[in-house]
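Colleague: what would the 3D arrangement of this be:
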Amino acid sequence: MLHDEASEADTLERLRLAALDGDPHAVDDLVRALEPLVMRRCAKFLPHRADAEEACQDALVAVATKLRSFSGAGSFVGWVTVIASNSARSTYRSLKRRGSEQAVAVLPEALDPRTTSVMAGSRVDLMEALEAMEAAKPHLVESFVLRDLGQLPYDEVAEITGVPLGTAKARIHDARAFMRGHLVERLA
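Modeller: Below is the predicted model:
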């Protein structure tokens, strides 16, 4: 871990403990300190800044309200990454639903969500591939998201998902193969 990352993790842990001890300003300070990290995580999933900001705000509210539910399995940053990833995926699904509803209302043949203005670019393909993997191989999704999108180390992915390190690595490998196949298939 780089010095800056270690320092950031130490600061976040200190703020988390202060919030749990009842410091009235610590939750606000923690949320402010987490915002850049959560925004970076959400932006990996969502192509438009406003959408990523929406997911970021939802994630930060979830972190603040569920702070006591952090069990200590994995790092606090890993736990926040899970919340941010889930929030971004939820926002994507909501945007996709709204885009489909708007397309039906305006132009019935525009049911393909790639044609809506709220979703364009390679991140949409990534989200569609994630949805396909969630439908076909749901046990692979969390490990893939934590490692490749959340940039967590393998050992932390294993700890968060509650599987042995070898299993976590195998799931990530299988997920990458699935994603590669799905994305290549879409390009063809």
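Colleague: going forward, measure contacts and count neighbours with C-alpha atoms only.
Modeller: Will do.
Colleague: in the longest helix seen in the chain, what's buried?
Modeller: The helix that spans the most residues within the chain, counting by DSSP state H, is helix 76-106. Across helix 76-106, burial judged by 16 or more other CA atoms under 10 Å covers 76-89, 91-92, 95-96, 99-101, 103.
Colleague: how near is the residue nearest to Ile160 when sequence neighbours are not counted to Thr81?
Modeller: In space, and not counting its chain neighbours, Ile160 is closest to Gly74: 5.3 Å by CA to CA, 6 or more residues apart in numbering. Plainly put, Gly74 is 11 Å away from Thr81 if you go by CA to CA, to the nearest Å.
Colleague: determine the set of other helices and strands touching the helix or strand containing Ala135.
Modeller: According to DSSP states H and E, Ala135 maps onto helix 122-136. With contacts taken as 3 or more CA pairs under 8 Å, 6 or more residues apart in numbering; DSSP states H and E, helix 122-136 sits against helix 26-45, helix 138-144, helix 165-187.
Colleague: list the contacts of the second one.
Modeller: Residues outside helix 138-144 that contact it (CA atoms under 8 Å, 6 or more residues apart in numbering): 130, 133-134, 157-158, 161, 168, 171-172, 174-176.
Colleague: please give the structure of this sequence too, so both can be compared:
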Amino acid sequence: MSHPHTEPPTPDQVDDLARRAAAGEREAMEQLLAAVRPRALAVCRGVLPHPADAEDACQDALLNVATKVGTWHGRGRFTTWMHTVCVNSARSTYRRLSRQASPVDVASHPRADRPDPRTTSVVAGTRLDLLEAMEVLERDHPQLVQPLLLRDVYELPYDEIATLLDLPLGTVKAQIHTGRRLTRPLLRDLTVEPR
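Modeller: Just a heads-up that it's a prediction; the model follows:
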């Protein structure tokens, strides 16, 4: 028995669902979370290469979307705002997993589902050395991490990043340029030059 294929909602429809969910409509919230889940999982997979880790991060991201939907003020697309929530959730999951990992775990499973960061694309977003570099960059320059990830990993346009972060376009471009300059030496093998 075949099921009719339903088209995913348009960006305008997602924005409308988000506005209604923020206003307290429970059904709109359920529809919104169902609509954005595939995109949220894709964003998390872009940061975390292991499927179970990406799934955990996605669940955290969706919970954050549900509880923080009211902080999206309608500047830019809801999905652009959601990218930031998902990236933050994935990075939080990465930090938590890094803290929980022990040398015994690595020694007993030296090749368990771990991509070689020297041969994994920066653009694919699964470079473990990129995540480590972002952790280092965040210690001294936390304001540079978000614009850099949104541009070089998720390839959002500069103007969308400026809208999302509520910053002037020139500031965003300067932050991305500075972030790239500071991050390059931290990467073991930069195989793709950012645009």
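Colleague: what is the neighbour count of Thr178 of the second structure?
Modeller: 14 (other CA atoms under 10 Å).
Colleague: show me what it aligns to in the first structure.
Modeller: Using TM-score structural alignment, the equivalent of Thr178 of the second structure in the first structure is Asp174.
Colleague: distance check, its match against Leu15 of the first structure.
Modeller: 37 Å.
Colleague: any idea how far the spatially most central residue of the second structure lies from Asp105 of the second structure?
Modeller: With distances taken as CA atoms, centre = their mean, the second structure has Val87 as the residue nearest its mean C-alpha position (2.3 Å). Val87 of the second structure sits 26 Å away from Asp105 of the second structure when distances are taken as CA to CA.
Colleague: ok, Gly24 of the second structure next?
Modeller: In terms of CA to CA, Gly24 of the second structure sits 44 Å off from Asp105 of the second structure.
Colleague: show me the contacts for Leu128 of the second structure.
Modeller: Taking CA under 8 Å, 6+ apart, one finds Pro117 in contact with Leu128 of the second structure.
Colleague: the first structure: which residue goes with that one?
Modeller: Under TM-score structural alignment, Leu128 of the second structure pairs with Val124 in the first structure.
Colleague: also Ala66 of the second structure?
Modeller: Superposed on the first structure with TM-score structural alignment, Ala66 of the second structure falls opposite Ala64.
Colleague: surely that match touches Val31?
Modeller: Yes: when contacts are counted by CA atoms under 8 Å, Ala64 of the first structure is listed as touching Val31 (7.1 Å).
Colleague: pick out whichever of these two has more residues nearby.
Modeller: Val31 (20 against 15).
Colleague: could you check how far that one is from Leu107 of the first structure?
Modeller: 41 Å.
Colleague: next one: Leu12 of the first structure
Modeller: Taking CA to CA, one finds Leu12 of the first structure at 48 Å from Leu107 of the first structure.
Colleague: looking at those two, which is more packed in?
Modeller: Leu12 (19 against 11).
Colleague: leaving out the residues flanking it, which one is nearest to the more buried one?
Modeller: Leu12 of the first structure sits nearest to Leu30 (CA to CA, 6+ apart), 6.5 Å away.
Colleague: any idea what the one you found aligns with in the second structure?
Modeller: Superposed on the second structure with TM-score structural alignment, Leu30 of the first structure falls opposite Leu32.
Colleague: correct me if wrong: its match contacts Ala18.
Modeller: Yes: if you go by CA under 8 Å, Leu32 of the second structure and Ala18 touch, sitting 6.4 Å apart.
Colleague: same drill for these two, tell me which one is more crowded.
Modeller: Ala18 (27 against 24).
Colleague: what's the match for the more buried one in the first structure?
Modeller: Checking TM-score structural alignment: Ala18 of the second structure goes with Arg16.
Colleague: wait, isn't that match in contact with His25?
Modeller: No: with contact defined as CA under 8 Å, Arg16 of the first structure does not count as touching His25 (11.1 Å).
Colleague: relative to helix 26-45, how tilted is the helix holding Ala135 of the first structure?
Modeller: Relative orientation of helix 122-136 of the first structure versus helix 26-45 (axes from the mean of the first three to the mean of the last three CA atoms, to 10 degrees): 90 degrees.
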